[in-house]
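K.L.:
I'll drop the sequence and a predicted model, then ask my questions.
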Amino acid sequence: MFNLAEQDLEKLGAVHTASEIDQQPHVWRKMLTTLAEQKDTHQRFIQQLKEKHAHVRVIFTGAGTSAFAGDTLTPELNQSTTESTFRFESIATTDIVSNPYAYLKAHVPTVLVSFARSGNSPESVAAVNVTESIIDDFYQVVITCNSEGQLAVNTKGDDKSLLILTPPEAHDKSFAMTSSFTTMMVTAYSLFSETETEAVIEQSIKQAEQLLDVVGDYVDVVLEQSYERMVFLGSGLLGQLAHEGALKVLELTAGKVAATYETSLGFRHGPKSILNDQSLVVMFMSQDSYTRQYDRDLLNELANDNSGIKIAVVDYQHDDWVSERADFVIHLDVEKGPEVNDFSLALVYIIFPQVLAMKNSLKLSITPDNPSPSGLVNRVVQGVTIYPIN
């Protein structure tokens, strides 16, 4: 797996991280089956909202990687949804809990969609309680990997709540969220999107399976050099995905590699200052012909800066122009069609930084399954005091 034998993964403390990255397309397919079986229940929940309210605010929420799931998904749903009932937003639980009145409007019907691996994070539980206490017409969807978590348990007997459980495998045992992140996005996309989501996800499954076969080779070549800093870039929802890419590196290298993210256009406005000759820039290329122009412009600029950086591009198909400018190209073989969009690519693109982070962790003699054995950072956040709202 990723050019490492299973016994070596066990010995190096990476077996859970590696297997959870590798299992993603399998888990997505299982999730599609579950969603098909529960389709009538889900449609009734959505339909009752449309019948009762002309306009509904849908807030995706979570903390850390769970928040980035909503950040990545929101642009696609707002772009592809023609029906006017729902307006999608992404607001982290950490913002809702600390500043509830800055984000919540009591008179606006609201569905809080919680993404949660464990469902036990203090802010996740508090965000629901705070939102329910403020919003007059409150509904919730809990998308979680843990049937025994507090979020899941709290939905029981509540007809204004919808609980959707991922397959058990998505309840990652490793420190970093990988299959939980992508599977929860698949779930929410399938619930709210008006497009033929099964065809979109099946396309992602096919591409992910192909990338997983070769991504170890790509990463090994990239990591022949050592890096002090990594920067992840993209446009639109891929710019949000870049946040997750950066976090994976930061988490799994225990902060030994400084990792950050930006949008392709935003990078010039100060954040570019982070680059030095020990930097790797990872660019997620959009398949949208208009948006792609801005990605290409920045790639061209970085390639001609003579700053000593290395550039790795993750792209949906082979592009000679890109290959001439990037040091490394990780390309899929996707034929454009209605089932291909930047969200479908995001599910696949994230595999590269997941594996990059894991193998860089091993290179630094860190155990990816538990990169913070001192407890400085915990798998489920601890030490948070929740205060009563006024």
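P.N.:
Okay, I see it. Residues are numbered from 1 along each chain as shown.
K.L.:
going forward, measure contacts between C-alpha atoms and count neighbours the same way
P.N.:
Fine.
K.L.:
can you list the residues that contact the helix or strand encompassing residue 359?
P.N.:
Following DSSP states H and E, one finds residue 359 within helix 351-363. Residues outside helix 351-363 that contact it (CA atoms under 8 Å, 6 or more residues apart in numbering): 2, 12, 14, 17-18, 21, 178, 208, 211-212, 215-216, 219-220, 223, 245-246, 248-250, 252-254, 314, 367-368.
K.L.:
let's go with 6 Å and repeat that
P.N.:
Where contact means CA atoms under 6 Å, 6 or more residues apart in numbering, the residues beyond helix 351-363 that reach it are 219, 245, 248, 249, 252, 253, 368.
K.L.:
What distance do you get for the closest residue in space to the fourth one that isn't next to it in sequence to residue 228?
P.N.:
Meaning residue 249. Among residues not flanking residue 249 along the chain, residue 357 sits closest, at 4.5 Å (CA to CA, 6 or more residues apart in numbering). According to CA to CA, to the nearest Å, residue 357 and residue 228 sit 13 Å apart.
K.L.:
swap in residue 300?
P.N.:
Counting by CA to CA - residue 300 and residue 228 are separated by 23 Å.
K.L.:
ok, now residue 363?
P.N.:
13 Å.
K.L.:
Tell me where the stretch 101-250 of the chain has strands.
P.N.:
In the stretch 101-250 of the chain, the strands defined using DSSP state E, counting those that start in this stretch lie at 110-116, 138-144, 161-165, 229-234.
K.L.:
Now do the buried residues in stretch 100-110.
P.N.:
Using 16 or more other CA atoms under 10 Å as the test for burial, stretch 100-110 gives 100, 104, 109, 110.
K.L.:
Identify, from those residues, the entry nearest to residue 88.
P.N.:
residue 110 (10.1 Å; CA to CA).
K.L.:
so the closest one sits right up against residue 59, yeah?
P.N.:
No: look at residue 110 against residue 59 with CA atoms under 6 Å: they stay out of range, at 7.2 Å.
K.L.:
Got another one to weigh against that:
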Amino acid sequence: MSNIQGQLTYTEISAQSAALQAAWDQLQKQSDWVKRYIGNDQYEEVVFIGSGSSYYQSITMAATFRKWTGRSASAQPSSDIFLLRDATLPRGKKLLIVGVSRSGESHEVLLALDSVKNEDHIDTCGITCHETSKMFGMTECLLSPLGKEKSTVMSKSLSSMTFMMQAAIAMAAGGEAYLQELKTVLELDEELVKASDSSIKEWVSAHNFNKTVYLGLGALGGLALEACLKLKEMTYTWTEAYGTLEFRHGPKSIVDSGTLVCFLLSQSAREYELKVARELKEYGATILLLTAERGEDTDFADLVLELGGAALSDEARSVLYLPAVQYNGYYNAVKRGLNPDDPRNLTQFVKI
């Protein structure tokens, strides 16, 4: 990669496979964290909190926790914890709040954790990429050691923290099945990052859209929101994200011939999601499918990126969707002559 605008972002997107492996290795050293916190069934609900991208990955973390453990979990914007706690958290329950912050310095996460420190029924912990951060000092955190980034926009940090928390949840769930699924993700990720790079670069070079919509369900719904944010942050273009079937209830009115609709396609709801995709194709949209496997049922789409891992749960496959959507933001920014390393109005963490 030559020394051009966006070099940091490109390098960090491309390095996420190593960041995932480092997160996996680090978790083996922090397995006691799992027993004390998310694996501890004294907690009646686990609440994942974050801001921006960290909130979106919290949605994926919470969905994974509910599915794999069968226990109660939710995701909340960190600001709602200290500003609107009574409208956000259940009363009379023993709660665990998990702060999610790349930098460990996000003021809203810190304020949220500080606001509950004297509550007997609430304990806290966290996940971050920085062991010298304020959050790491105020509560016990998992650490993604290669998640650290110089670029403003989150990429490998988000992938590695999402993967690390899912591995922790797999440990909490007991049994080896989900851990084996995540080992498969590690095996797939490096080649998938390279394939996503070349495919999306070629795709962006050949296409222009006035609107982009990302759709996903369950754990992939949080990542659809994150995909939307990546494009918005790097290109300043208006994008939207919805639950796949929810998009049919009004929002589909925006679809025209200049609209790209990208599906983070699940296996569990594949039949229904593809019905939506075909409907939107009839309205003139260009359809991009990110899917575990292509088939005759996907032949109608304009581009199908096969991720692999068809036998995996949708939750375990989550991070495999991220390289393509991150590169889509990057290459669209470069095409517009913008610098994705330094998006306007943005900083690595937000002060309040």
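P.N.:
Cool, the structure landed. From a predicted model like this one, the values you see are computed outputs, not experimental measurements.
K.L.:
Please work out the TM-score for the two chains.
P.N.:
Laid over one another, the chains give 0.93 as their TM-score (TM-score structural alignment, normalised by the length of the second structure), with 347 aligned residues with a CA RMSD of 1.8 Å.
K.L.:
which parts of the helix holding residue 359 of the first structure are buried?
P.N.:
Buried, per 16+ other CA under 10 Å, within helix 351-363 of the first structure: 351, 352, 353, 354, 355, 356, 357, 358, 359, 360, 361, 362.
K.L.:
repeat for stretch 51-67 of the second structure
P.N.:
Buried, per 16+ other CA under 10 Å, within stretch 51-67 of the second structure: 51-67.
K.L.:
Next step: these restricted to strands.
P.N.:
Per DSSP state E, strands hold no members of the buried residues of stretch 51-67 of the second structure.
K.L.:
picking that back up, tell me which of the strands of the stretch 101-250 of the first structure sits nearest to residue 329 of the first structure.
P.N.:
strand 229-234 (14.2 Å).
K.L.:
number of nearby residues for residue 3 of the second structure?
P.N.:
7 (other CA atoms under 10 Å).
K.L.:
start and end residues in the second structure for stretch 56-73 of the first structure, please.
P.N.:
Using TM-score structural alignment, stretch 56-73 of the first structure corresponds to residues 44-61 of the second structure.
K.L.:
distance between the ends of that stretch?
P.N.:
The first-to-last residue distance of stretch 44-61 of the second structure comes to 16 Å (CA to CA).
K.L.:
Please enumerate the helices of the stretch 151-300 of the second structure.
P.N.:
156-173, 177-206, 219-235, 270-282 (DSSP state H, counting those that start in this stretch).
K.L.:
could you dump the ones you listed to a markdown table with distance to residue 131 of the second structure?
P.N.:
Converted to a markdown table, the helices of the stretch 151-300 of the second structure look like this (distance: least, CA to CA, whole Å):
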| stretch | distance to residue 131 of the second structure |
| --- | --- |
| helix 156-173 | 14 |
| helix 177-206 | 24 |
| helix 219-235 | 24 |
| helix 270-282 | 40 |
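K.L.:
Out of the ones you listed, which is closest to residue 304 of the second structure?
P.N.:
Closest among the helices of the stretch 151-300 of the second structure, using CA to CA: helix 177-206, at 9.8 Å.
K.L.:
still on that earlier bit, dump the helices of the stretch 151-300 of the second structure into CSV; add mean neighbour count and distance to residue 301 of the second structure as well.
P.N.:
What follows is these, written out as CSV (neighbours: other CA atoms under 10 Å; distance: least, CA to CA, whole Å):
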stretch, mean neighbour count, distance to residue 301 of the second structure
helix 156-173, 26, 26
helix 177-206, 17, 13
helix 219-235, 26, 18
helix 270-282, 17, 8
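K.L.:
Name the SS class of the equivalent of residue 381 of the first structure over in the second structure, please.
P.N.:
Matched by TM-score structural alignment, residue 381 of the first structure corresponds to residue 350 in the second structure. Under DSSP: H, G, I helix; E, B strand; the rest coil, residue 350 of the second structure falls in the coil class.
K.L.:
For residue 350 of the second structure, which non-adjacent residue is closest in space?
P.N.:
residue 106 is the one closest to residue 350 of the second structure (CA to CA, 6+ apart), at 5.7 Å.
K.L.:
equivalent range in the first structure for stretch 313-323 of the second structure?
P.N.:
Using TM-score structural alignment, stretch 313-323 of the second structure pairs with 341-351 in the first structure.
K.L.:
Pull out the buried residues from the matching stretch.
P.N.:
Under 16+ other CA under 10 Å, the buried positions of stretch 341-351 of the first structure are 341, 342, 343, 344, 345, 346, 347, 348, 349, 350, 351.
K.L.:
quick one: what helix or strand has the third one in it?
P.N.:
In other words, residue 343 of the first structure. helix 342-349.
K.L.:
ok, now how distant is residue 218 of the first structure from residue 260 of the first structure?
P.N.:
21 Å.
K.L.:
do the same with residue 247 of the first structure
P.N.:
Residue 247 of the first structure is 8 Å from residue 260 of the first structure, by CA to CA.
K.L.:
next one: residue 102 of the first structure
P.N.:
Counting by CA to CA, the gap from residue 102 of the first structure to residue 260 of the first structure is 27 Å.
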